[in-house]
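Novice: Sequence first, then the predicted structure:
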Amino acid sequence: MDLGLAGKNVVVTGAAQGIGAAVSWTLAAHGCRVVALDYNVDQLDKTVAAINDAGRTAIGYQLDVRDSAAVERLIDRVDTEFGPIDVLVNVAGVLRLGRAIDLTDEDWATTFDVNVSGVFYMSRAVGRRMSARGRGAIITVGSNAGSVPRMKMAAYAASKAASAAFTKNLGLELASTGVRCNVVSPGSTDTPMLRGMWTDDSCVRDTLEGSLSAHRVGIPLRKLADPSDVADAVAFLASDRAGHVTMHDLCVDGGAALGA
């Protein structure tokens, strides 16, 4: 399906691997010029090179989204060298597992610095320019954990709830300028982050079938999401096909949150 994205300038954070890489690939395949950002520059370079080798257009920059000054400098550079940013996709995120009462100050601070402050810094820098031009789309990749409690995920879930709430508020404030702001909330997705949580085959089974001891239902569609499933949802919200959609949270989790 032609989403009318060809020629748009897109910025994607957390673009080195997982969902961020899939978003970069998908938007590039739709004809976007992708500015891929990540702290992991080695993996980022591989992803960008692969996209370009496939005949698409991408350029990568190392960025720590926790550094507000660095964010402003880079967005200035992109705006000057590549032209106006049409779409921002906030994907960069970290996961620190642990019971709430066992989390360290550093666990909590790092989670919020990346997952919330990073979204704020990027959205502020890009949103300011979009609103001045009267157009643009901002999509934040959240998580279904932001609406359904998960064992040992208090910091992550709280941060994702916060970033979703921020994005919706931003969407309300920028609506009159023509800028749309939406959230995509994946569930269990086949990424290095998810596989890093698994210790044995029972973890895979519990993810698909549910776990009574963890007070968690399984995935009604009986499969993990592929990163491309999430990327397709992002591409729709970035496109003019979603031209009347803003402040929406699109859950892509195979029904795991039971529609919450």
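Specialist: In hand now; what should we look at? Numbering: from 1, shown residues only.
Novice: drop to CA atoms for contacts and neighbour counts, all remaining ones
Specialist: OK.
Novice: Which parts of this protein are strands?
Specialist: Per DSSP state E, the chain carries strands over the ranges 9-13, 33-38, 57-62, 87-90, 136-141, 179-186, 210-211, 216-217, 249-252.
Novice: Presented hereafter is structure B, for comparison with structure A:
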Amino acid sequence: MQKNTIITGAAGGIGLAICEALLAQQHQVWAVDLDIGPLQELAIQYPQHLHRVALDVSDFKSVNAWLTPVLASHRIDELVCAAGVLQMGYVHELSPAAWQRTFAINTEGVFNLCQPLAAHMRAQRQGAIVIISSNAASTPRSNMSAYAASKAATTHFARCLALELAPFGIRVNSVSPGSTDTPMQQSMWQMGSSKDTVIYGSATDFRLGIPLQKIATPADIAQGVLFLLSDAASHICMHDLRIDGGATLDA
């Protein structure tokens, strides 16, 4: 059966890989991002399946204004929240604006989609939600306090939402990627980190490396998301799937 899926952060990095994978499975996909330009090629390739939506997920009123007619006319089976930003900075240097923007997108943006979709899925007594978090949610990271804190909040929100929706047959899970070869990761390398530091660790930063000795691709993360959305994961709920090559030693 064809499924209808909404995904945020769909125009780049992990979100784009998930979007591509969903389309390859013939899902109807509403692909949400601030800049939908990078989705042009997919729009040409999947003209009957891809619906591009230019939207700021941190703006609840805008999200609700777009979603209301969509939910009135379509059954939405799946939601993937992949929109996210990284604001680097030591706490003593971090601006309130950077902190607030991080939470506005990484945490409030998740709530802004999940709140109306929770009501929609409760009514239909079916659905699956996957929220992209980060292994930084459970592991302290120097120079990344805003990002790590926002993802920790997101991960726990996913658990609470899962508890509320499970009695209605709705599964909510999170995926926590480690270092993944995306523009976000590459921006960190431009700020003094390096690929080798990520893979082999850094004693200076009290950071472990990656036991598999490689960085994930966006497609690696997408496969985990597709599994959690699928019927093969029909009894998996409230789970946080870490896809990090063993970097957090499952701690």
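Specialist: That came through fine. Because the structure is a prediction, the values reported are computed rather than measured.
Novice: Just the TM-score for the two chains, thanks.
Specialist: With the length set by TM-score structural alignment, normalised by the length of structure 2, the two chains reach a TM-score of 0.96; 251 aligned residues with a C-alpha RMSD of 1.6 Å.
Novice: Would you reformat the strands of structure 1 as a markdown table and include distance to residue 162 of structure 1?
Specialist: Listed next are the strands of structure 1 as a markdown table, based on distance: least, C-alpha to C-alpha, whole Å:
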| stretch | distance to residue 162 of structure 1 |
| --- | --- |
| strand 9-13 | 18 |
| strand 33-38 | 21 |
| strand 57-62 | 25 |
| strand 87-90 | 13 |
| strand 136-141 | 11 |
| strand 179-186 | 12 |
| strand 210-211 | 26 |
| strand 216-217 | 22 |
| strand 249-252 | 13 |
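Novice: Adding distance to residue 79 of structure 1 and mean neighbour count, write those strands out as a markdown table.
Specialist: Listed next are the strands of structure 1 as a markdown table, based on distance: least, C-alpha to C-alpha, whole Å; neighbours: other C-alpha atoms under 10 Å:
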| stretch | distance to residue 79 of structure 1 | mean neighbour count |
| --- | --- | --- |
| strand 9-13 | 10 | 26 |
| strand 33-38 | 11 | 26 |
| strand 57-62 | 14 | 20 |
| strand 87-90 | 12 | 28 |
| strand 136-141 | 13 | 28 |
| strand 179-186 | 17 | 27 |
| strand 210-211 | 46 | 16 |
| strand 216-217 | 44 | 18 |
| strand 249-252 | 28 | 21 |
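Novice: Packing partners of the biggest helix by length in structure 1?
Specialist: Ranked by residue count, the top helix of structure 1 under DSSP state H comes out as helix 154-174. Secondary structure elements in contact with helix 154-174 of structure 1, counted by 3 or more C-alpha pairs under 8 Å, 6 or more residues apart in numbering; DSSP states H and E, are helix 105-112, helix 118-133, strand 136-141, strand 179-186.
Novice: Report the inter-axis angle for it versus helix 105-112.
Specialist: Counting by axes from the mean of the first three to the mean of the last three C-alpha atoms, to 10 degrees, helix 154-174 of structure 1 lies at 30 degrees to helix 105-112.
Novice: Mean per-residue distance, helix 154-174 of structure 1 versus structure 2.
Specialist: Taken over the aligned residues, the distance from helix 154-174 of structure 1 to structure 2 averages 0.4 Å (mean C-alpha distance after the TM-score superposition for structure 1).
Novice: Among the helices and strands packed on helix 154-174 of structure 1, which comes closest to residue 202 of structure 1?
Specialist: strand 179-186 (21.5 Å; C-alpha to C-alpha).
Novice: That closest one vs structure 2 - mean distance after superposition?
Specialist: Mean deviation for strand 179-186 of structure 1: 0.4 Å (mean C-alpha distance after the TM-score superposition for structure 1).
Novice: which residue numbers in structure 2 go with that strand?
Specialist: Mapped onto structure 2 using TM-score structural alignment, strand 179-186 of structure 1 covers residues 170-177.
Novice: who's in contact with that stretch?
Specialist: For stretch 170-177 of structure 2, contacts defined as C-alpha atoms under 8 Å, 6 or more residues apart in numbering pick out 121-122, 125-135, 155, 158-159, 161-162, 165-166, 221, 224-225, 228, 234, 236-244.
Novice: again, 6 Å this time
Specialist: Contact with stretch 170-177 of structure 2 is made by 126-135, 162, 237-244, as judged by C-alpha atoms under 6 Å, 6 or more residues apart in numbering.
Novice: Check stretch 4-12 of structure 2 too.
Specialist: By C-alpha under 6 Å, 6+ apart, stretch 4-12 of structure 2 touches 15-16, 19, 27-33, 36, 38-39, 76-83.
Novice: what range in structure 1 matches that stretch?
Specialist: So in structure 1, the equivalent range for stretch 4-12 of structure 2 is 9-17, judged by TM-score structural alignment.
Novice: distance between the ends of the matching stretch?
Specialist: 20 Å (C-alpha to C-alpha, to the nearest Å).
Novice: chain center to it, what's the gap?
Specialist: 9 Å (C-alpha atoms, centre = their mean, to the nearest Å).
Novice: right, and the strands of structure 1 - which one's nearest residue 106 of structure 1?
Specialist: Judging those by C-alpha to C-alpha, what sits closest to residue 106 of structure 1 is strand 33-38, at 20.8 Å.
Novice: Aligned against structure 1, show me the partner of residue 159 of structure 2.
Specialist: Using TM-score structural alignment, residue 159 of structure 2 pairs with residue 168 in structure 1.
Novice: Residue 247 is in contact with that match, correct?
Specialist: Yes - assessed by C-alpha atoms under 6 Å, residue 168 of structure 1 is found in contact with residue 247 at 4.5 Å.
Novice: ok, for the counterpart of residue 75 of structure 2 in structure 1, nearest residue in space, not its chain neighbours?
Specialist: Residue 75 of structure 2 maps onto residue 84 in structure 1, with residues paired by TM-score structural alignment. Excluding its sequence neighbours, the residue lying closest to residue 84 of structure 1 (C-alpha to C-alpha, 6 or more residues apart in numbering) is residue 9, at 6.9 Å.
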